[in-house]
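*Asks:* Quick one: sequence and predicted model below, then my questions.
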Amino acid sequence: MTKINDLLKGTLVLDGAMGTELEKQGVKTNDELWSANALIDNPAAIYQVHADYFKAGADIAITDTYQANVAAFAKNGITKEQAIKIIKSGVEIAKKARDQYKPTGLVAGCIGPYGAYLADGSEYTGDYQLTEQEYREFHAEKIKWVIEAGADLLSVDTIPNFSEVQALVKIINEQPQAIPYWISLSVKDPETLSDGTRLAEVVEWLSEQPQVGGIGVNCTKMENITPIIHLIRSISSLPVIVYPNPGDIYNPKTKTWTTVPHAESFQEEVPNWLAAGANVIGGCCRTTPADIEQISKIVTKSW
């Protein structure tokens, strides 16, 4: 655990989008299971995506388990026992690709927000309120299974709700097997969590919690990244993880993306993120292996 936390304090390259790369291989992603459909019927496609990112220079792969949870699978006639195997397979596929293409790489087990299960865009609003026990019932078993499957660390992604952040940290810290992890936030703007909480308040709270290995932001516009890094760095000494979208617009009703002209690019922005103090840099929705290769080249030059 200490070794991985030390690595996160350096400079590492994270992978990019899973869903849109799976779409290119014919995987259906425009329903409530999104990229988790491939865990059921096309694991080879997942393996290929991981392989492509490792070959592009990624040091860390995030598993295809963001949308994978028992409740969503149950809606599709999948038993709990089957769901456990499916979720664990997401870690196993990433490990297999890592061992083949980047033996020194890391596999981050992905834990998505409750809002992703709702499949209505709530991961971008945080517009839901659960009790701590309800969050525990939703998240705890999946976290346990991802750890059991052999993830090196946890990537807790796109969390839009402060009460969910707090519940997740407590659940992970209570696991019998300690594991490094970062919490990556979904933001409304560079100063505000998606649910309206001041981002500074969230960062301050996370910085005070034992075992948290990093604070990040993902699935937001590139233009938000530099000011968010500065905000985190002004409060916390924890590693900073950033993996934005290239700027396209998501429609949660149709579950489709609209391409828009991009004012920023990784080529232009990654040097700014490194200068501001980012430690782990990758991409989220709609990014590609070519983007990760570009990031890798810039990071390598910075060493």
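*Replies:* Arrived safely, thanks for sending.
*Asks:* use CA for all of it now, contacts and neighbours both
*Replies:* Will do.
*Asks:* gap between the nearest residue to residue 199 once chain neighbours are set aside and residue 146?
*Replies:* Closest residue to residue 199 apart from its sequence neighbours, by CA to CA, 6 or more residues apart in numbering: residue 192 at 4.7 Å. The span separating residue 192 from residue 146 equals 30 Å under the rule CA to CA, to the nearest Å.
*Asks:* Kindly report the same for residue 117.
*Replies:* Noted for residue 117: a distance of 17 Å to residue 146, by CA to CA.
*Asks:* The two: which is more packed in?
*Replies:* Neighbours were counted for residue 117 and for residue 146 using other CA atoms under 10 Å; residue 146 has more, 26 against 22.
*Asks:* thinking again about what came up before, tell me how many other residues crowd the residue nearest to residue 199.
*Replies:* 18.
*Asks:* next one: residue 131
*Replies:* By other CA under 10 Å, the residues close to residue 131 number 11.
*Asks:* what do you get for residue 24?
*Replies:* Residues lying near residue 24 (other CA under 10 Å) number 10.
*Asks:* before we move on, what about the one 5 residues further on?
*Replies:* Using other CA under 10 Å, residue 29 has 18 other residues around it.
*Asks:* Specify the local secondary structure of the residue nearest to it when sequence neighbours are not counted.
*Replies:* Once flanking residues are discounted, residue 29 sits nearest to residue 35: 5.4 Å by CA to CA, 6+ apart. Here residue 35 is recorded as helix under DSSP: H, G, I helix; E, B strand; the rest coil.
*Asks:* Put this next to the first one:
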Amino acid sequence: MGSSARLRLYMDGEGPLVLDGGLATELEARGAKLQGDPLWSSRLLHSDPDAVREAHYSDACDRFLLAGADVVTTATYQASIAGFIRHLELSSEGSRELLMSGVQLAKDSVDRFVCDARPSGRRRPLVAASIGPYGAFLLDGSEYTGAYAEEMSVEDLKVWHRPQIEVLAASGADLVAFETIPSIKEATALLELLREFPDSKAWLSFSCKDGRRVSDGSPFTDAVRLANRCTQLLAVGVNCCSPALVEPLLDSAGSLLSPDLSWVVYPNSGEDWVSEQGWLTSEKTAASILELSPTWMKQGAGLIGGCCRIAPAHIAELRGRLETSCTSSVSAV
């Protein structure tokens, strides 16, 4: 069975797919120094690939696959051909090979997990090839504003993203994850590029500024209308926002979502990132993924997980909560 057919079958099954959490969070917990690095987690593809592989899976229980993730996301969010050439002094071909290795590490981890753990009743985990926004390359926080898109055309953004999509579409990943996209213009560029690779499937998730708007100020309803027009998309949604924003965002566009699409949601912990201070708790933090995820499932979310500051232990708890909610729903019927 092809990966796209298998993914559709998975999404038509009982209960949502559980995504992994913050890969960088797990890598930092294991001692990696990532803050301020222009390549972020993707530097480890070059300097310490074993750390990336083990964050996906090792024989320790506190890894994402053993915690219950149905989908693992590659360490390629902040990776780019231009970035590897600039910061690692690699050739263009070497940069492409390094980008491809991010998918291979995740695939190897899934193979080892299936062989070692032989999880009873579990779906074989999928690999999502992560593609972040142009703002991630800029390293100025603009993936949460989309300000750069004002000075760029759709064609400019396509030129930037094409090398990465070209490599990852050929990597053997089950799907592509367009993540933390802050603007409708950049999303338009990505979906136009996706059509150049007709065998590829994807999800599209936005960074959002409040319960109704994506980060560039556009209504979330516009994002969903755009997604509805792409036959290669399997899901549209949000990531790396406060959990408290997810329900109102989905509510704002729930009547517009195509029957062929699902919601994908994977917010962060709800903490605020403040430069030179790190992650700080706030009143928003009380709205947790664990507490709110059953509501997202009722709203139609087919893929649920976490982003920054969400560790394997949180994913294990999330899986348990969703399985309980699914069982309760069946019993009620």
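*Replies:* Received, thanks. Bear in mind the structure is a predicted one, so any value in this text is a computation, not a measurement.
*Asks:* Please state their TM-score.
*Replies:* Overlay of the two chains. TM-score (TM-score structural alignment, normalised by the length of the first structure): 0.94; 301 aligned residues with a CA RMSD of 1.7 Å.
*Asks:* mind listing the helices for the stretch 1-150 of the second structure?
*Replies:* Per DSSP state H, counting those that start in this stretch, the stretch 1-150 of the second structure carries helices over the ranges 3-11, 23-29, 44-47, 49-56, 64-67, 81-88, 92-117, 134-138.
*Asks:* Now do the helices for the stretch 101-250 of the first structure: every range, in order, please.
*Replies:* Going by DSSP H, counting those that start in this stretch, the stretch 101-250 of the first structure shows helices at 114-118, 132-148, 162-173, 199-207, 225-235.
*Asks:* Now the shortest one: buried residues?
*Replies:* So that's helix 114-118 of the first structure. Of the residues in helix 114-118 of the first structure, 114-117 count as buried by neighbour count, 16 or more other CA atoms under 10 Å.
*Asks:* same question, stretch 160-178 of the first structure
*Replies:* 160-173.
*Asks:* Out of these, which is nearest to residue 188 of the first structure?
*Replies:* Ranked by distance to residue 188 of the first structure (CA to CA), those are led by residue 160 at 8.6 Å.
*Asks:* Counterpart of that closest one over in the second structure?
*Replies:* Aligned counterpart of residue 160 of the first structure in the second structure: residue 182 (TM-score structural alignment).
*Asks:* Just give me the neighbour total for residue 53 of the first structure.
*Replies:* 29.
*Asks:* excluding its backbone neighbours, what's nearest it?
*Replies:* Here the residue nearest residue 53 of the first structure, using CA to CA, 6+ apart, is residue 289, at 5.3 Å.
*Asks:* For the one you found, what is the corresponding residue in the second structure?
*Replies:* Aligned partner of residue 289 of the first structure by TM-score structural alignment: residue 312.
*Asks:* next one: residue 21 of the first structure
*Replies:* In the second structure, residue 21 of the first structure lands on residue 26 (TM-score structural alignment).
*Asks:* surely its match meets residue 57?
*Replies:* No. With contact defined as CA atoms under 8 Å, residue 26 of the second structure does not reach residue 57; the gap is 11.2 Å.
*Asks:* I'd like the distance between the corresponding residue of the second structure for the residue nearest to residue 199 of the first structure and residue 272 of the second structure.
*Replies:* Alignment note (TM-score structural alignment): residue 192 of the first structure maps to residue 213 of the second structure. With distances taken as CA to CA, residue 213 of the second structure is found 18 Å from residue 272 of the second structure.
*Asks:* mind listing what the residue lying closest to residue 285 of the first structure once chain neighbours are set aside touches?
*Replies:* Nearest residue to residue 285 of the first structure in three dimensions, chain neighbours excluded: residue 17, at 4.7 Å (CA to CA, 6+ apart). Shown in contact with residue 17 of the first structure (CA atoms under 8 Å, 6 or more residues apart in numbering): 283-288.
*Asks:* who wins for most neighbours among these?
*Replies:* residue 283 leads the contacts of residue 17 of the first structure on contacts (other CA under 10 Å) with 27 neighbours.
*Asks:* and it, that one's in a helix?
*Replies:* No. Residue 283 of the first structure is assigned coil when assessed by three-state DSSP, not a helix.
*Asks:* So which bits of stretch 28-35 of the first structure are buried?
*Replies:* 28-30, 32-35.
*Asks:* what two of those are the furthest from one another?
*Replies:* 28 and 32 (10.4 Å).
*Asks:* outside of the helix or strand containing residue 325 of the second structure, which residues touch it?
*Replies:* According to DSSP states H and E, residue 325 of the second structure maps onto helix 312-332. Helix 312-332 of the second structure is touched from outside by 14-16, 18-21, 26, 62-64, 67-69, 289-290, 293-294, 305-306, with contacts defined as CA under 8 Å, 6+ apart.
*Asks:* so how many other residues sit close to the closest residue to residue 210 of the second structure other than its chain neighbours?
*Replies:* The shortest distance from residue 210 of the second structure to any non-neighbouring residue, by CA to CA, 6+ apart, is to residue 245 (6.4 Å). For residue 245 of the second structure, the neighbour count with other CA under 10 Å is 19.
*Asks:* now for residue 245 of the second structure: what does it line up with in the first structure?
*Replies:* Looks like residue 245 of the second structure aligns to residue 224 there (TM-score structural alignment).
*Asks:* Looks like that match contacts residue 189 (just checking).
*Replies:* Yes. With contacts counted by CA under 8 Å, residue 224 of the first structure reaches residue 189, the gap being 6.8 Å.
*Asks:* ok so, going back, show me what contacts the residue nearest to residue 199 of the first structure?
*Replies:* The neighbours of residue 192 of the first structure, taking CA under 8 Å, 6+ apart as the test, are 198-200.
*Asks:* so stretch 129-139 of the second structure aligns onto which residues of the first structure?
*Replies:* Using TM-score structural alignment, stretch 129-139 of the second structure pairs with 109-119 in the first structure.
*Asks:* Let me see the residues that make contact with that stretch.
*Replies:* Outside stretch 109-119 of the first structure, the residues touching it (CA under 8 Å, 6+ apart) are 32, 62-67, 69, 71-72, 91, 121-123, 126, 128, 135, 138, 142-143, 146-147, 151-160, 164, 252.
*Asks:* switch the cut-off to 6 Å
*Replies:* Contacts to stretch 109-119 of the first structure, defined as CA atoms under 6 Å, 6 or more residues apart in numbering, come from residues 32, 62-63, 65-66, 122-123, 151, 154-157, 159.
*Asks:* One more: stretch 61-70 of the first structure?
*Replies:* 15, 33, 36, 83, 90-91, 107-112.
*Asks:* from those, which two are the most distant?
*Replies:* It's 15 and 83 that sit farthest apart of those, by CA to CA, at 24.9 Å.
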